[in-house]
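**Q** Fold the stuff below for me.
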Amino acid sequence: MKNPVIVVGSGVAGLRAAIELLNNGFEVLLFSKREINYCNTDKAQGGIAVVLNESDSFEKHIEDTLKAGAGLCRRESVEVLVKEGPERVKELIEWGANFDKDKEGRLDFTKEAAHSVNRILHALGDATGHEIERTLIERLKRFDNVKLLENRTVARLLTKDNRAIGVLAFNTKEQKYETYFAKAVILATGGYAAIYKNTTNPEITTGDGIAAAFLSGAELEDMEFVQFHPTALKRYNAPQFLISESMRGEGAILVNDKGERFMEKYHRLKELAPRDVVARSIIFEMRERSIDKVYLDATKMGVEFLKKRFPTIYNECLKYGLDITKEAIPVAPAAHYTMGGIKSDIDGRTNIYGLFVAGETACNGVHGANRLASNSMLEGLVFGKRAADSAMEFAKDAEIERIDVDLSNIRRCNRQFLKKRIADLRETVFKKLGVVRRISEMEEILECSWALFLKQDGLYYCEEGIILRNISLLASAIAYSGISRKGSVGAHYCVDTPHAYENKEHITINIGKLQDEL
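**A** As a prediction, this is how the structure comes out:
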């Protein structure tokens, strides 16, 4: 390809951006860390929030989003999300997305926590993300001016005079580095929830694009806001698995080890409180009772309803000897979604020329301190297209530039040693930067993670080296931002400042600031 635009990431935001570029005649290099459909989008269960129901309105959706964001949403971003959302979803339906319908053949809308009306579309019961990913991949295949580069981990963003000109990627199949240059770069690599030991995300979600851009001078914002899903499967013989918020929306209740309902002690909305409140309430209940899990009881919904509405959850639990139609599901909070990321405007522009961001990689203020359930899919669609529009505007007058990339000092790897270090660090991150935080623990992990980053910074002949660098760097950014917050708000809850809500500023950092202060 002579004049490509690079898109890194093959989830909803990356695919929607790529399709927009392709539809306008641009050449696209599309990168995926694993196979194209192995991503957060494909695993998403809950649904997509959109104003298409007659009882709904833009203002209701906007207000619900602002309320969940705890005063830190940017209203302009929220209005773009909500008002452009219906067109993006209709477009998706035209491309073949099969959302569930009621008996009359109309779109079937459900309700989730913190939504005031039924506005959640779902597909195949609880496989909405898989259906959206399938639809976008099928659309992508209609174009021949796209080159798919699977099994590539972005190691560095290549820049010249504060302009993004390409990426350095590690080919995990061939164990070698590759350089790619382009007219513009769009990062849609997802968030960083998998830097935590307990997470609902695929293990690949380690904030690679965010870390690479940060090291190249991009500003990060609101990194302390990490959303923990209240209900991830907690069973000795099973991997962590998301138990959708839709279950609570449909009437499932939380009980402790004695079978007692407890959410009413913590919030008037009980199980339908914002998910940061529910996650903290579960932690407090577990600590009070010295237990490591609580239970989500959906048995009163009925066998047929559960099998039809939640087939993925039903079948996955059944693999591990758990019949959710007969017994409550053991659950505990796990890192799920990251509101922080690369600072951008509503058009995906960053402080680096030619670098555009979308989806969970970006922080444009649409989620504030706490994302409203099922807004993430809509965000990927809306802002994926917007980032592509901005990239096209930039690329039409841009020339491809190249630089020499020094690959002479790449370090050899002890992969088993690095894997152990990664596992240890992820466990520490979960303990000290989890649902409930303390200033002293954030200071401890900031000191150790930054020291590890300084030791780890460089290139390695293995993916583990890149991942360990990224986890240590992003843990430092989360801890620094959390300490700087000086109060608890939304998904950031510090026991030392539990009621200090006066700080409603966004915490913006860059690599130079960290280097100077640490």
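
**Q** alpha carbons only for contacts and neighbour counts from here, please
**A** OK.

**Q** So which elements touch the lengthiest helix in the chain?
**A** Longest helix in the chain, counting residues (DSSP state H): helix 463-485. The contact analysis (3 or more C-alpha pairs under 8 Å, 6 or more residues apart in numbering; DSSP states H and E) places helix 463-485 against helix 208-215, helix 415-432, helix 439-456.

**Q** Quick check: buried residues in that helix?
**A** 463-483, 485 (16 or more other C-alpha atoms under 10 Å).

**Q** Likewise for stretch 157-165?
**A** For stretch 157-165, by 16+ other C-alpha under 10 Å, it's L157, L158, T159, R163, A164, I165.

**Q** Secondary structure for the residues you listed - can I get that in TSV?
**A** What follows is the buried residues of stretch 157-165, written out as TSV (DSSP: H, G, I helix; E, B strand; the rest coil):
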residue	secondary structure
L157	strand
L158	strand
T159	strand
R163	strand
A164	strand
I165	strand
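
**Q** Out of those residues, which is nearest to I6?
**A** I165 (9.3 Å; C-alpha to C-alpha).

**Q** tell me the contacts of the closest one?
**A** L157, L158, T159, F181, A182, K183, A184, V185, G354, I400, E401, R402 (C-alpha atoms under 8 Å, 6 or more residues apart in numbering).

**Q** quick check, nearest of these to T200?
**A** L157 (27.3 Å).

**Q** Verify the contact between that closest one and A211 for me.
**A** No - counting by C-alpha atoms under 8 Å, L157 stays clear of A211, with 9.2 Å between them.

**Q** With distance to G490 added, can I get the buried residues of stretch 157-165 in TSV?
**A** Below are the buried residues of stretch 157-165 laid out as TSV (distance: C-alpha to C-alpha, whole Å):
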residue	distance to G490
L157	31
L158	35
T159	35
R163	34
A164	33
I165	36
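
**Q** To check against the first, give me the structure of this:
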Amino acid sequence: MIKTYDVLILGSGAAGQSLALRLADHMRVALVTKRTLDDSASAWAQGGIAAVLDATDSIEDHIRDTFVAGAGLCNEQATRHVVERGRQAIEWLIDRGVPFTREDSSPTGYHLTREGGHSHRRIIHAADATGAAVQRTLTDLVREHPDIDVFERHIALDLVTATKLGHRERGCLGAYVLDIDSGHVVTIGARNTVLATGGAGKVYLYTTNPDVATGDGIAMAWRAGCRVGNMEFVQFHPTCLYHPRAKSFLITEAVRGEGGILRLSDGTRFMPAHDERAELAPRDVVARAIDFEMKKRGLDCVYLDISHKSADWLHEHFPNILARCLELGIDLSKEPIPVVPAAHYTCGGVVTDLTARTDLPGLYCIGESAYTGLHGANRLASNSLLECVVFAEAAARDILASRRAAPGPLPVWDESRVTDADEEVVISHNWDELRRFMWDYVGIVRTTKRLQRAQHRIRLLSREIHDYYSNFRVGNDLIELRNLVVTADLIVRCALRRRESRGLHYSRDYPDTLPRARPTILRPR
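**A** The predicted structure follows:
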């Protein structure tokens, strides 16, 4: 089956849906998502969106905070581009109906909170479930729009490029997309294709990300000949709920922003010994401090204590966290929350410019799968949803202005030389092995020897997965595993190139920070 659209968007988080809504009044749009429209990392975001909304704050302060968190590696042009458009992005979301938490006494009319690394209260939020509120609002609008065709339970296998079809000119012509339920592959041609597939947290054993975060867009762009950058900078969120029944449940940064204290099991506060900003230090500092204390003392977890706040206050500010913890027998108003660091955000990705263009004509990338230069060596809290909305607008403007020609006839997916898999247990075993050695060897603290061990394992897995992919019919798990292995390889290759410690990348072999900050850019051969 072959379908054709003006724009093909792969991914249905805040970035993908924002772009679809900006384009759909002018173009026919296809929106492809692996599960349902509301199943994305964006929907899991708790804290909020950073933007300069209060008169006591300033653009320069937000830029400065972003640079400090990013350990000097943020791209100045990209950072200014995003921060200066913060208010406009928030106003666009408010106009769409996002129910941000109001506060009548505030000059802005909204409650603004503060998170680690921020010098002001500038985080606008919807209680403690901002991402879910944004996602629900956008999803309802997308479903209602007559010119957005939604393909749920569909996953992209690979991009269709002019080069692969033997054409002289380079360009992206669409993608091959698997209908997960039927097992059939659909060819979707498009004037413009957009990767909005999110990050790659599932490459690690412990993550705050949903199961769909498997680095699909990054891997597809790399195979299509695009550069990737700064993949060594994987942000580990300091506070993921530690409980056997709490899968990937994040305890938002705002808990520390509102006075939460990190303690050892005996009640001792430890962050002031690691950084003068204590609990309000950037995430990389806090995650390393927790990792240090756990390893030094042989602890399974540490504790985040906000029990000095009343139950009513906690219900008002963190209703979802309070309810989830109560389900597990933890009362935030009386006892601390057991927490551990977990892989949270991919700061690197596909290299783009300020219009979200990649190296391949007709291919754009927005959201967590993109490397814009905003996040540097460590993402400042709540800059991610902001980046999604700002670059969705930038991509929309460029796509509407470009008016690329429609692709010519495209070939259907060829399954004539493959058979059904005989032992799918191979996929689950490889998936488990990959995530475990990435956690052990490419985690919060790294060494060259550990990275080389991981690289050796990745090469063995890559060959095995390539053989499997070449000989058997594809399924969702195989596609995701194939992409995860590519993404893991990119992370390790970038990490081996960086011979210093900076931001989220800490190496025992290279503990010092070099005087000049340079991004790590990989180019396909």
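
**Q** Can you say which of the helices and strands packed on helix 463-485 of the first structure is packed in most?
**A** helix 208-215 (a mean of 26; mean count of other C-alpha atoms under 10 Å).

**Q** how many degrees apart are it and helix 463-485 in direction?
**A** Helix 208-215 of the first structure and helix 463-485 are oriented at 70 degrees to each other (axes from the mean of the first three to the mean of the last three C-alpha atoms, to 10 degrees).

**Q** superposed on the second structure, where does the following helix or strand past helix 208-215 of the first structure end up, distance-wise?
**A** Later in the chain than helix 208-215 of the first structure, the nearest helix or strand by DSSP states H and E is strand 220-221. Once fitted to the second structure, strand 220-221 of the first structure is off its aligned match by 0.6 Å on average (mean C-alpha distance after the TM-score superposition for the first structure).

**Q** Determine the set of other helices and strands touching whichever helix or strand comes after strand 220-221 of the first structure.
**A** The helix or strand immediately downstream of strand 220-221 of the first structure is strand 226-233, counting by DSSP H and E. Packing partners of strand 226-233 of the first structure (3+ C-alpha pairs under 8 Å, 6+ apart): helix 275-289, strand 329-338.

**Q** Could you rerun that using 10 Å?
**A** Packing contacts for strand 226-233 of the first structure, counted by 3 or more C-alpha pairs under 10 Å, 6 or more residues apart in numbering; DSSP states H and E, involve helix 275-289, strand 294-297, strand 329-338.

**Q** which part of the second structure lines up with that strand?
**A** Counting by TM-score structural alignment, strand 226-233 of the first structure falls onto residues 234-241 of the second structure.

**Q** quick one on the thing from earlier: show me which of the contacts of I165 of the first structure are buried.
**A** Buried, going by 16+ other C-alpha under 10 Å: L157, L158, T159, F181, A182, K183, A184, V185, G354, out of the contacts of I165 of the first structure.

**Q** how near is the first one to E517 of the first structure?
**A** Which is L157 of the first structure. Counting by C-alpha to C-alpha, to the nearest Å, the gap from L157 of the first structure to E517 of the first structure is 24 Å.

**Q** one step back: mean shift of the match of strand 226-233 of the first structure relative to the first structure?
**A** Counting by mean C-alpha distance after the TM-score superposition for the first structure, stretch 234-241 of the second structure comes out at 0.3 Å.

**Q** in that stretch, what's buried?
**A** Neighbour-count burial for stretch 234-241 of the second structure [16+ other C-alpha under 10 Å]: V234, Q235, F236, H237, P238, T239, C240, L241.

**Q** one step back: now the common contact residues for L157 and A211 of the first structure.
**A** A218 (C-alpha atoms under 10 Å, 6 or more residues apart in numbering).

**Q** ok, back up a step: what residues in the second structure pair up with the longest helix of the first structure?
**A** Helix 463-485 of the first structure corresponds to residues 476-498 in the second structure, going by TM-score structural alignment.

**Q** distance of the counterpart of A369 of the first structure in the second structure from Y345 of the second structure?
**A** Aligning on TM-score structural alignment places A369 of the first structure opposite A377 in the second structure. In this view, A377 of the second structure and Y345 of the second structure are 12 Å apart by C-alpha to C-alpha.

**Q** Compare the two (neighbour count), which wins?
**A** A side-by-side neighbour count of A377 of the second structure and Y345, using other C-alpha atoms under 10 Å, places A377 first with 32 against 25.

**Q** Can you name the residues that contact I93 of the first structure?
**A** With contact taken as C-alpha under 10 Å, 6+ apart, I93 of the first structure is in contact with E87, F99, I132, T135.

**Q** what does the very next helix or strand once past the longest helix of the first structure correspond to over in the second structure?
**A** Later in the chain than helix 463-485 of the first structure, the nearest helix or strand by DSSP H and E is strand 508-509. Under TM-score structural alignment, the counterpart of strand 508-509 of the first structure in the second structure spans residues 521-522.
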